[in-house]
Structure formats: structure tokens, C-alpha cells
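Visitor: One predicted model, sequence on top.
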Amino acid sequence: MLAHIDAWIFDLDNTLYPASAQLFAQIDARMGAFIQRRLGINADEAFRVQKGFFHSHGMTLPGLMAHHGVDPREFLADVHDVDVDVVAPHPELAALIARLPGRKFVFTNADAPYATRVLARLGLSESFDALHDIHALDYVPKPQPSAYAGMCAAHDIDPTHAVFVEDMARNLIPAKAIGMTTVWIDNGSEQGPDERRDHIDYTITDVASWLTGVVAALETK
């Protein structure tokens, strides 16, 4: 079913590593602390602001930029100052990605410096042809449709020949709309308000386990 795929696109956080690593929990906590300091509010109000922008804008940063004049690079440097050693190296995943035919990409709402650290920790520094981050998205993140159009245009991707693997179900809606094959990792990570699942082609719980079957099937053809 995936023999036509020549572009393999992966989200980063809670996708290339398991949500159980709790790396994103560190980022979440630092976002709350940043908002408390910047807006001069308590933890409960900061949480309300943070999650409100997450649900309305796709991520917290664009809301802070639009409503509070927050500098994106300052925010990203602060919230990504986390310990990536909680993520375990994954040489098996690196080997599986290397066996996929076609090009491979990381498509993330995080920034490149942080993503590069995580990929290095996983052992995936050489696994991808390109990394498309929040700066490349001009701070208009997934699930905004322009993010997907921009990603495809920047890397000359035909979405009908692409698969997108992502832990947030709502982020797959625009991908499906432009013809991508969609893979949702149902691993317990925080979801947005949209409960739709009819746009999902495959539901998995672990990338490496799924790719093991994919690679085996493709290599027998």
C-alpha cells in the first residue's frame, strides 16, 4: 500500500521518540514559567494562556507573538533549554529509516537547534534529507494549511506520494486534505480539541515497530 511513497515525513516530538520519555513535559513546564515571568501572572493563569494559544494557534508561540509581542527566538531558546538525555538512543530506528526508499524529512513546530540536539541524541543526525522547522514555517505552525503547502513547495514534494507520521491527530487533517498518506502515533501524547479520526490512514503505537513491517513489505516487492 506504500509502494508509491517517495517522501517520508516525520514529526519530531513524541514521534521519533516515545511520549513516555517526558522530554516535552520539560518544554511544557518551561513555557509556563516563561509566560509567568513575561506577563507577570501566576501559574494557573499562565497555564490557561499557554493552552488557550496552543488550541487556537496550533502552538503557544504564535499567540504570544500576536498578543504580547514576544520575540520568537528568545522564546524558543528559553523553552528548549532542556535535558535531551532523557531520550534513549535508537540505532534500530536509524537503520530502518535508512532502508526506506526515497527522501526523508523532519517536519516540526520546534526550532532547528533543539531538533538537531534531539536527533543527535537518537542517533538520527544523518537520517534525513532536510529539517523543516518553525523558522522555515515563518512561525505559522502545523496544523495551519499553509505550513504543509510551504513544506511541500520548499522541498519539491508531491503530497500524493508522501506519508506523514505525527503524534497529534489534528495535525494530520491538512496533510490528508492535500493527498498525503497519514499515520497517527497513538502513544498518549497531548491532543488538540479536534477529536476527528476519519482522516487517519494508519494508527500505530511505535514508529520502529511500524517501519519494521513497512520495510519488510517494500523489500519483498
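Guide: Looks like it arrived, so ask away. Treat the numbers as computed from the prediction; the structure is a model and nothing was measured.

Visitor: C-alpha only now, for contacts and for neighbours.
Guide: Noted.

Visitor: Count the residues that sit near the nearest residue to Asp186 once chain neighbours are set aside.
Guide: In space, Asp186 comes closest to Thr205 once its chain neighbours are excluded; the distance is 5.2 Å by CA to CA, 6 or more residues apart in numbering. Residues lying near Thr205 (other CA atoms under 10 Å) number 15.

Visitor: Show me the strands in this protein, by range?
Guide: 7-10, 103-107, 130-132, 162-166, 181-185, 202-204 (DSSP state E).

Visitor: Dump these to a markdown table, plus distance to Met65 and mean neighbour count.
Guide: Converted to a markdown table, the strands of the chain look like this (distance: least, CA to CA, whole Å; neighbours: other CA atoms under 10 Å):
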| stretch | distance to Met65 | mean neighbour count |
| --- | --- | --- |
| strand 7-10 | 26 | 23 |
| strand 103-107 | 21 | 21 |
| strand 130-132 | 20 | 20 |
| strand 162-166 | 25 | 24 |
| strand 181-185 | 29 | 24 |
| strand 202-204 | 34 | 15 |
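
Visitor: need those in CSV with distance to Lys142, can you?
Guide: CSV is the format used below for these (distance: least, CA to CA, whole Å):
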stretch, distance to Lys142
strand 7-10, 13
strand 103-107, 9
strand 130-132, 11
strand 162-166, 11
strand 181-185, 14
strand 202-204, 19
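
Visitor: Kindly state which of those strands is positioned closest to Phe54.
Guide: Among the strands of the chain, strand 162-166 comes nearest to Phe54, with 16.5 Å by CA to CA.

Visitor: got the angle for the closest one vs strand 181-185?
Guide: 20 degrees (axes from the mean of the first three to the mean of the last three CA atoms, to 10 degrees).

Visitor: on that earlier part again, indicate which one of the strands of the chain is closest to Ala29.
Guide: Nearest to Ala29, of all the strands of the chain, is strand 162-166, at 22.0 Å by CA to CA.

Visitor: wait, the residue nearest to Asp186 sits on Val183?
Guide: No. Assessed by CA atoms under 8 Å, Thr205 is found out of contact with Val183, at 10.0 Å.

Visitor: what about Gly40, how many neighbours?
Guide: Neighbour count of Gly40, defined by other CA under 10 Å: 11.

Visitor: what sits against it?
Guide: If a contact means CA atoms under 8 Å, 6 or more residues apart in numbering, then Gly40 has no contacts.

Visitor: now Ile178
Guide: 159-160.

Visitor: put this beside the first:
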Amino acid sequence: MFDLDNTLYPHEADLFPQINDQISKYVQKIFDLGRDEAMVHQKALYHEYGTTLRGLMTTHSIDPDDYLAFVHDIDYSNLAPDPDLGTAIEALPGKKFIFTNGDRPHAERTAEALGISNHFEDIFDIVSAELIPKPNRETYEMFLARTGVAPARAAMFEDLAKNLSVPHHLGMRTTLIVPRGSREVLQENLDLEADPYPHVDFVTEDLAGFLKAVKGSLA
């Protein structure tokens, strides 16, 4: 299972900052706030409810379809086809899924821009999860029930460590995707602290390279 944003494409593609800006604009519109106030409120909702969407649905009964369409109205031109990633994903054994807190249209546009659409069995998005976001355990259980994936034979790739805790406890192998150039800094922190991320099995800043190495070890 592959998360989408900042996982299947690099952080420097700057897609997620656009989404974040759109979320802030939506919060501005709902609450009639200035930009700075809206960002503060947005982050508060995110930290309390897991996603801004869930927070807005809980506190203001917004239309989730309207929200998802608005926040994913972004420019994808920074994304370029990534044939190395496509080849690495295709070479992996088993079925591959995109598992995202975003919506299916956004995932489809992103995968299409990267040239990797054909390598996935399906997309499990926030709508498939009944608008319950990762890292809620219920979300992963819905994914497993829908796909028939056996956790002990599965792996999860994510850019947020907190979203790997449940997969780890379910028996999956977990890999944290970090921005390029940050792996050594993260490793220093791991060396200084008493294993702050016991639910993370591997860390990489090069997803395609990591997948090729995994495939090589299985050969």
C-alpha cells in the first residue's frame, strides 16, 4: 500500500503546499477569516480531528464533496513522469494499492501525471474510508476488508510516521518516506533517542531506489 501525497511524488514537487493553501482558503470562506487566522484554525482542526475535513464536518456539517473538489483544484504541471518509479512498482510481487486521505480524482490525476496509473490494482481514498482518515484503526480495517489484503504479507509506504503505527501493529512492514537530504538528520535523532519510532521498519528518501533494492533481495 502506498500513500499518495509526498510519498509517490517527492516533496519538492510542491503539490501538497498547494492543497494546504486551498484548505486555508476554504477555512477562510467558511469562517470569514483572514489568511493568518484561517491557517491557525485549520491547524487546530487538523490536530484535533485528524484532518481539517473531519473537523469541518464535525463542527460545521460542511458538504465533503464540495470541500474535496475545492482543495484538490491545483496545478499538477510540476509533476513529471517517473518511469523508474513505475518500473520499480511494477516489478514488485503481489497487488499494489494507493491508500490516501485525499480523494480518488486527485489520486488519479497525480498517478496519471507520474505515469504510474497502470501499476495499481485500485485506489482506496477518503470516500472509500467513509471520510474517516488515517491514522484511525477503523480506516485500515475497512481497507483490509475491502481488498482482502493479509497484513502479514503486506507493506505500507507513508510520509507520516503516525500513519504507520496501526499498520505495524497489524503485522505489516512499514517504510517512512522522508524528503531528500533529511534521512541523515533523522537517523541522528533516532540514534540520540530511545527508538522514538518503533513502528517504522525502514526509512528512505528514494522510493524507487528502495523498491529496486527490495526486489533485488527477493530475487
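Guide: Now that the structure is in, tell me what you want to look at. Please read all numbers here as calculations on a predicted model, not as lab measurements.

Visitor: so stretch 90-109 of the second structure corresponds to what in the first structure?
Guide: Per TM-score structural alignment, the counterpart of stretch 90-109 of the second structure in the first structure is residues 98-117.

Visitor: again, but for stretch 51-69 of the second structure
Guide: Stretch 51-69 of the second structure maps onto residues 59-77 of the first structure, going by TM-score structural alignment.

Visitor: got the contact list for the match of stretch 90-109 of the second structure?
Guide: Here stretch 98-117 of the first structure makes contact (CA under 8 Å, 6+ apart) with 5-13, 59, 76, 80, 84, 97, 125, 127-135, 141-142, 151, 215.

Visitor: Out of the residues you listed, list just those in helices.
Guide: Among these, the members found in helices (DSSP state H) are 76, 97, 151, 215.

Visitor: what's the closest of the residues you listed to Gly63 of the first structure?
Guide: Of those, the one sitting nearest to Gly63 of the first structure (CA to CA) turns out to be Leu76, at 13.6 Å.

Visitor: Using the aligned residues only, give the average distance of the helix ranked longest in the first structure to the second structure.
Guide: For the first structure, the longest helix by residue count, based on DSSP H, is helix 23-39. After superposition onto the second structure, helix 23-39 of the first structure sits on average 0.6 Å from its aligned residues (mean CA distance after the TM-score superposition for the first structure).

Visitor: contacting residues around that helix?
Guide: Here helix 23-39 of the first structure makes contact (CA under 8 Å, 6+ apart) with 13-14, 41-43, 46-47, 50, 75, 78-84, 86-87.

Visitor: Asp195 of the second structure: how many residues sit nearby?
Guide: 11.

Visitor: With Pro179 of the second structure as the reference, measure out to it.
Guide: Here Asp195 of the second structure is placed at a distance of 20 Å from Pro179 of the second structure (CA to CA, to the nearest Å).

Visitor: just Leu192 of the second structure next, same as before
Guide: On the measure of CA to CA, Leu192 of the second structure and Pro179 of the second structure end up 20 Å apart.

Visitor: before we move on, back to that, now restrict the contacts of helix 23-39 of the first structure to buried residues only.
Guide: Taking 16 or more other CA atoms under 10 Å as the criterion, what is buried in the contacts of helix 23-39 of the first structure is 13-14, 46-47, 50, 75, 79-80, 82, 84, 87.

Visitor: give the contact list for the aligned partner of Phe164 of the first structure in the second structure.
Guide: Aligned by TM-score structural alignment, Phe164 of the first structure pairs with Met156 of the second structure. Neighbouring residues of Met156 of the second structure by CA under 8 Å, 6+ apart: 1-3, 164, 167, 172-175.

Visitor: For the residues you listed, which ones persist in the first structure?
Guide: Checking the contacts of Met156 of the second structure against the first structure (both residues aligned by TM-score structural alignment, their matches' CA atoms under 8 Å), the contacts still present are 1-3, 164, 167, 172-175.

Visitor: corresponding residue for Ala149 of the first structure in the second structure?
Guide: Per TM-score structural alignment, the equivalent position to Ala149 of the first structure in the second structure is Glu141.

Visitor: whereabouts in the second structure does the longest helix of the first structure align?
Guide: Under TM-score structural alignment, the match for helix 23-39 of the first structure is residues 15-31.

Visitor: buried sites along that stretch?
Guide: Those would be 15, 18-20, 22-28, for stretch 15-31 of the second structure by 16+ other CA under 10 Å.

Visitor: again with stretch 47-54 of the first structure
Guide: Neighbour-count burial for stretch 47-54 of the first structure, counted by 16+ other CA under 10 Å, picks out 47, 49-51, 53-54.

Visitor: Turn these into JSON lines, columns for distance to Glu92 of the first structure.
Guide: Below are the buried residues of stretch 47-54 of the first structure laid out as JSON lines (distance: CA to CA, whole Å):
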{"residue": "Phe47", "distance to Glu92 of the first structure": "37"}
{"residue": "Val49", "distance to Glu92 of the first structure": "39"}
{"residue": "Gln50", "distance to Glu92 of the first structure": "36"}
{"residue": "Lys51", "distance to Glu92 of the first structure": "35"}
{"residue": "Phe53", "distance to Glu92 of the first structure": "36"}
{"residue": "Phe54", "distance to Glu92 of the first structure": "33"}
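
Visitor: The residues you listed in helices, which ones?
Guide: Using DSSP H, the members of the buried residues of stretch 47-54 of the first structure that fall within helices are 47, 49-51, 53-54.
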